[in-house]
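1. whatever this is, show me its structure:
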Amino acid sequence: MSTWSNALNFEHLPVASSDALPALSLVDLSDWSLVTLVGEDKKSYLQGQVTCDVVTLDPALSTLGAHCDAKGKMRTIFRIFHHQQGYALLQRKSIMATQLPELKKYAVFSKVDIEQGQDILLGLCGENAQAVIDQCFAGSDEVRPFDGGTAVKVDDQRWLIAVAPAQAEAVANQLATDAKLATSSLWDLYDIKAALPRIEAATELEFVPQAMNLQAVGGISFKKGCYVGQETVARAKYRGTNKRAMYIAQGDTAQCPQAGDALERSVGENWRKGGTIIAGYQFSDNQAIALVVLPNDLDEDTQFRLSTQPDNLWTTQALPYSLEDE
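-> Here you go, the predicted model:
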């Protein structure tokens, strides 16, 4: 049950691995959160902190990016967009308590206010999502400000809506017409199918950006100036120091794989740790799909299994984008 509205009941939407996804779903994204930045120095401050190019970000567009530590290990992956006279970074709520203080650490020297946003976050998904967005929010851009919030295009079948609590119920009721109501597990499924990376508390400070394919989804600028962790990120590109990548894996499961779970790989007749689960989704027919970071030089026919479920074999699936450098 959503905590901000008694009028709508968001429930887990059972989906079998062979099912088509609903034509329209409204998703409660209560396990996501925003970081907001406002103030005169917001652009220059953020430019020196993150992997994406904030200076050239068109107000009509959003982009992925990461905030790293000095060693180039990611504290978070976010989607950044212009929002309410500043910027908003959409990221997992589980890392907020540790990542936000690090992002604010040097803000005392700049004219910028960095806070956890109070916006209600909703997702609109499905083949009919674009038509509903066009009816509800004026404009043709991929980022559309409206009274009380911002609508942001994620992909061809998904939009994020960030709206102030005072307007949230009215906006949600408008979007919910003809839509199935779902918890954020449905958003997880879309993210996994699109192979969009994320950082949870269980995977914070574990990986460099290229280990989660951030360069392949437009989340790293190799032309901008210095930022925290840049040397490591640059070495991973120009010297080939990164030996891992993120893949989609699927297999039988008795329970949904969780971020941080270990996926073992077959080595002859033996099993060794192969990788780490980033996000998982369990279908209603005991199949599961997950994002997993693995060595990037494995044979295509390598088999995998969850360390906690050794009897169920997993295989990797094709990514929806290329990992080859341009």
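2. going forward, measure contacts between C-alpha atoms and count neighbours the same way
-> Noted.
3. look up how far residue 107 lies from the closest residue in space to residue 87 that isn't next to it in sequence.
-> Leaving aside its chain neighbours, residue 87 sits nearest to residue 37 (5.2 Å; criterion: CA to CA, 6 or more residues apart in numbering). Using CA to CA, to the nearest Å, residue 37 is found at 10 Å from residue 107.
4. common neighbours of those two, please.
-> Counting by CA atoms under 8 Å, 6 or more residues apart in numbering, the residues touching both residue 37 and residue 107 are 113-114.
5. could you also give me the structure for this next sequence, so I can compare it with the first?
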Amino acid sequence: MSWNDTLESLGARRNDAGLVTDFGHAADELAALQTQTVVSPLTQYGLIRFSGEETAAFLNGQLSSDVRALPLDAAQYSSYSTPKGRMLASFLVFRAGDDYYLQIAAELQAAIQKRLSMFVMRSKTKASDASIDRVVLGVAGPDAAAKVAAVTGTAPAALSVAHTERATVIGLTNERFELVVASDAAAALWQDLLAAGARPVGEPVWRLSEIRAGAPWITAATQEAFVAQMANMELIGAVSFTKGCYPGQEIVARTQYLGKLKRRMFRMHVDAPAHAGDEVFSAEMNGQASGKIVLAAPAPQGGCELLVVAQIASLESGLHLGNADGPALNRLELPYALD
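-> This is a model prediction of the structure:
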């Protein structure tokens, strides 16, 4: 049975963009994230593959992380910005063999792959669409490590990578893993995860797990909205301040060393529907937006959980969705400390 046939046989429902939204029980799937291991087809992400002997040097001159320092057994978050320091995309970067892979929001992949390719020039590297022959599965939950180890033979620590016969296994924070597998082997691996007791869930559940991990993903709704530090990118290892030049590096460095950071990313809850790109307001801003939602996902208890970049000074007055009198945002904890 093909990969798509396997998903359809299990009742996967897709939206107009082709993302798997749920497997018929959306509310129960959200609640399951807390109590059991879940597995999700990560169709919301694309993969750009870079191949060639000068790949590390090329990517190091384009991305915010130190790609040259990335070993085979590790992954790193990164970003790609305009010369003005505004993020065009965020990535999870890892290696397999001699190739480097950039996981990116699927809706941005084609444009960012084309843009990066424009700067290759004489560098001995080439970009290609790895989503054609690779599938990414996400596994999360209290017993995720045991189930991933049962089907792949390993369960690496956060931001560590193990390469097995069945998959490239990437450990993430908050008891989460990604399994990158050849397309023709994805169905068998998926079935083995289900047999081990994992529950299939749709894209909103994984998005909720990203929010709880404090891992921002730039999408079309938030391109060029944030400098890296506003979205806490340096706190998750996505920014190197010692590696040298890349687009936007001067702005990022100035923000770090010369200026006081006025905006930060916070985890919030709101008792209302919300979406990436929605603006948030505070009374002291005199009608101007205080910030913008990076990610939003339905919460098991109702409403939405959010990652929000907003003025730090607005926290005292309170943040509201849509306007200063809109639904109130309530702050939740992140898994890492803010400066």
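6. please state their TM-score.
-> Once the chains are overlaid, their TM-score stands at 0.90 when taken by TM-score structural alignment, normalised by the length of the first structure; 319 aligned residues with a CA RMSD of 2.3 Å.
7. quick one on the thing from earlier: what number of residues lie near the residue nearest to residue 87 of the first structure?
-> Applying other CA atoms under 10 Å, we find 26 residues neighbouring residue 37 of the first structure.
8. what's it aligned with over in the second structure?
-> In the second structure, the residue equivalent to residue 37 of the first structure is residue 50, according to TM-score structural alignment.
9. quick one: the helix or strand harbouring its match to chain centroid distance?
-> Assigned by DSSP states H and E, residue 50 of the second structure belongs to strand 45-51. Centroid displacement of strand 45-51 of the second structure relative to its chain, using CA atoms, centre = their mean, to the nearest Å, is 14 Å.
10. now do stretch 217-228 of the second structure
-> The chain centroid and the centroid of stretch 217-228 of the second structure are separated by 12 Å under CA atoms, centre = their mean.
11. list the contacts of the helix ranked longest in the second structure.
-> In the second structure, with assignment by DSSP state H, the single longest helix is helix 106-118. For helix 106-118 of the second structure, the surrounding residues in contact (CA under 8 Å, 6+ apart) are 43-48, 62, 88-89, 126-128, 219-220.
12. just checking, residue 140 of the second structure touches residue 34?
-> No. Between residue 140 of the second structure and residue 34 there is no contact under CA atoms under 8 Å: 9.3 Å.
13. the more surrounded of the two?
-> Neighbours were counted for residue 140 of the second structure and for residue 34 using other CA under 10 Å; residue 140 has more, 28 against 14.
14. out of everything not next to it in sequence, what's closest to that one?
-> Here the residue nearest residue 140 of the second structure, using CA to CA, 6+ apart, is residue 176, at 4.3 Å.
15. that neighbour matches what in the first structure?
-> Matched to the first structure by TM-score structural alignment, residue 176 of the second structure sits across from residue 158.
16. could you check the distance from its match over to residue 213 of the first structure?
-> In this view, residue 158 of the first structure and residue 213 of the first structure are 20 Å apart by CA to CA.
17. repeat for residue 145 of the first structure
-> According to CA to CA, residue 145 of the first structure and residue 213 of the first structure sit 29 Å apart.
18. how about residue 194 of the first structure?
-> If you go by CA to CA, the gap between residue 194 of the first structure and residue 213 of the first structure works out to 12 Å.
19. quick one, which of the two is more surrounded?
-> Just comparing residue 194 of the first structure and residue 213: by other CA under 10 Å the higher neighbour count belongs to residue 213, 23 against 16.
20. quick one: what's aligned to the more buried one in the second structure?
-> For residue 213 of the first structure, the residue aligned by TM-score structural alignment is residue 232.
21. fine, thanks again, bye for now.
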